[in-house]
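**Q** Sequence below, structure please.
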Amino acid sequence: MTSGTQQHPEQGSTERRSAEERREQLIDAAVEVIAEHGLTRATTRAITDRAGLALGAFHYVFDSKDELLEAVIERVVREIDATLGATAETVEPAATRALEGPDLVVDVLERFLRGAWAYLEGTRTLQLAQYELTLHALREPEKHHLAVHQYDLLVGTLSGILRDLTDELAPDTSDELARFVVATVDGLLLQWLVDRDAAAASRRLDRYLTTLPAIVAAHIER
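**A** Just a heads-up that it's a prediction; the model follows:
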């Protein structure tokens, strides 16, 4: 005789799938609420309301708001990182271009940054949430590693792109150059989020790109 409470395998699979779907809904909603209203107003109630779920759904998939925020940070970083990786795939391989040395590095960086900036402009909500979450991680000592992790991931992605597409830089040089470029784009992005002037941001990016030969040369000659 079987127990009346025995769970059918398909039922367990459905419940797991439902939990995963709710988790993704809550993460999506959290990104939107944080970007629109800030972290302090991103209450569990506000997030579940945005997701169209009952408050109890939150505690069904997350033990705490901090656990949700960690998941959101991971999602934001992974999404940005994946998009930057996809942008790199659109950059023409070095073997098909008649360039070498610093000129090749500059060419790869310029093509990549133009593609990356187009993505950043199209994901303003996501970028706002990323800044909010970074500040949150910096204020909480036990979450500081999340802020470090996101920049290590972004720098690592760009550094790997430079090495894969140019074959001109040693690992330590590509890491330093990538970190410098990420820091600069971070500043350009924050200024655009503040003034919301896309045309001015585009002009600043163009001016920055004209400095790439000197920046690359400075890193190669270190």
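
**Q** make it CA atoms for all contacts and neighbour counts henceforth
**A** Will do.

**Q** what about the biggest helix by length in the chain, distance to the chain center?
**A** Secondary structure of the chain per DSSP state H: the longest helix is helix 9-37. In this view, helix 9-37 has its centroid 20 Å away from the chain centroid, taken as CA atoms, centre = their mean, to the nearest Å.

**Q** Flag every buried residue along the next helix or strand after it.
**A** Downstream of helix 9-37, the next assigned helix or strand under DSSP states H and E is helix 44-51. Residues of helix 44-51 classed as buried: Thr44, Ala46, Ile47, Thr48, Arg50, Ala51 (neighbour count, 16 or more other CA atoms under 10 Å).

**Q** so what's the first one up against?
**A** When the contact criterion is CA atoms under 8 Å, 6 or more residues apart in numbering, the partners of Thr44 are Leu55, Phe58, Lys65.

**Q** In strands only, show me these.
**A** Per DSSP state E, strands hold no members of these.

**Q** For Gln11, state which of the residues you listed is nearest.
**A** Nearest to Gln11, judged by CA to CA, of these is Phe58 at 20.8 Å.

**Q** Leu212 - how many residues pack around it?
**A** Counted by other CA atoms under 10 Å, the residues lying close to Leu212 total 19.

**Q** same question, Tyr60
**A** Burial measure for Tyr60: 11 neighbouring residues, criterion other CA under 10 Å.

**Q** and it, what helix or strand is that in?
**A** Per DSSP H and E: Tyr60 is located in helix 55-61.

**Q** any idea how far Leu69 is from Ala198?
**A** 30 Å (CA to CA, to the nearest Å).

**Q** Help me confirm that Ala147 comes into contact with Arg139.
**A** No: using CA atoms under 8 Å, Ala147 is not in contact with Arg139; the gap is 10.1 Å.

**Q** next up, for comparison:
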Amino acid sequence: MTGSTRGPNDPRRRERILDAALDVIAEHGAIKVTFRKIADAAGVPLGSLTYYFDDMQHLLTDAFTRHAESVSTRYGALLEAARTPREAQEAVVEIICGKVWGTDHNLLLSYELYAFATRHPEVRTVMRSWMQASRDSLARHFDPLTARALDALIEGLSIHNSVDPRPTDRAEVAAIVDALVGPVHRRGRSRTTAR
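**A** As a prediction, this is how the structure comes out:
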């Protein structure tokens, strides 16, 4: 290994370990992750993992946090760009039907996060933070109850569409979002009036 990938000469080593951990989780599942698999995937000595992380729980929590923040950033950017109620609804449709997840790999990581969080209460804080960030982004344009419902719709349809032999298409998703948002929102509650 060269000096650029070792010790103090590698300032991004921690991030590379987290990225490698996410790759290993996607390939093997969170319950089958080991320090050795992550070290091999990251191309770092095994001892590097214990230098940065107290234990596997710490490493997985930080890896899942990295994943959640990455998806939340893309999700929030679409809603931040919306200027009208109609654009906000279109952003929700894009979150469901577009590339907010980035790749199937990221959607798979989300499944792993859900499953892992059900058995590891300390990781539930990652899920709760992610849900809150999503709802906060939606609340720029929608009342709190609608934001909560849209967040559940986004998660549910994204998961269903990834396994459904006939995924809900964009026009159908748009109709569902329109029905959920309802007439109160369509009367003009915009980003500027919501604040």
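
**Q** related to what we said a few turns ago, from the chain's centroid, how far away is the helix holding Tyr60 of structure 1?
**A** 26 Å.

**Q** for stretch 111-124 of structure 2, same thing?
**A** Mean-position distance between stretch 111-124 of structure 2 and its chain equals 13 Å (CA atoms, centre = their mean).

**Q** Provide the aligned range in structure 1 for it.
**A** Alignment of stretch 111-124 of structure 2 against structure 1: residues 131-144, by TM-score structural alignment.

**Q** Give me the residues contacting that stretch.
**A** Here stretch 131-144 of structure 1 makes contact (CA under 8 Å, 6+ apart) with Ile34, Ala35, Gly38, Leu39, Leu69, Ile73, His145, Leu146, Ala147.

**Q** at 10 Å what do you get?
**A** 31, 34-35, 38-40, 66, 69-70, 72-73, 76, 126-127, 130, 145-148, 150-151, 186, 190 (CA atoms under 10 Å, 6 or more residues apart in numbering).

**Q** same question, stretch 170-187 of structure 2
**A** So stretch 170-187 of structure 2 is contacted by 85-86, 89-90, 92-94, 96-98, 141-143, 146-147, 149-150, 153-154, 157, 167-168 (CA under 10 Å, 6+ apart).

**Q** Could you do stretch 37-51 of structure 2 as well?
**A** With CA under 10 Å, 6+ apart as the test, stretch 37-51 of structure 2 has contacts from 1, 5-7, 13-25, 28, 35-36, 55-56, 59.

**Q** now the residues you listed: which count as buried?
**A** Among these, those buried by neighbour count (16+ other CA under 10 Å) are 6, 13-14, 16-25, 35, 59.

**Q** Farthest pair within the residues you listed?
**A** Arg6 and Ile25 (23.6 Å).

**Q** returning to what we had before: neighbour count for Ala147 and Arg139 of structure 1, which is higher?
**A** Ala147 (19 against 11).

**Q** list the buried ones in the helix or strand in which the more buried one is found?
**A** For Ala147 of structure 1, the host element (DSSP H and E) is helix 144-166. Buried residues in helix 144-166 of structure 1, defined by neighbour count with 16+ other CA under 10 Å: 146-147, 150-151, 154-163, 165-166.

**Q** Please identify the helix or strand for the alignment partner in structure 2 of Leu177 of structure 1.
**A** Under the alignment (TM-score structural alignment), Leu177 of structure 1 pairs with Thr146 in structure 2. In this structure, Thr146 of structure 2 sits in helix 144-163 according to DSSP H and E.

**Q** mean shift of that helix relative to structure 1?
**A** Taken over the aligned residues, the distance from helix 144-163 of structure 2 to structure 1 averages 1.5 Å (mean CA distance after the TM-score superposition for structure 1).

**Q** Show residues contacting that helix.
**A** With CA under 10 Å, 6+ apart as the test, helix 144-163 of structure 2 has contacts from 89, 92-98, 101, 104, 107-108, 110-111, 131-132, 134-142, 164, 166-169, 173, 176-177, 180-182, 185.

**Q** do that again at 7 Å, thanks
**A** Ile96, Ser134, Arg135, Leu138, Ala139, Pro167, Thr168, Val181 (CA atoms under 7 Å, 6 or more residues apart in numbering).

**Q** would you list those residues in CSV and tack on distance to Gly76 of structure 2?
**A** Shown next, in CSV, are the contacts of helix 144-163 of structure 2 (distance: CA to CA, whole Å):
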residue, distance to Gly76 of structure 2
Ile96, 13
Ser134, 7
Arg135, 10
Leu138, 8
Ala139, 11
Pro167, 24
Thr168, 23
Val181, 18
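
**Q** Having no further points to raise, I will conclude here.
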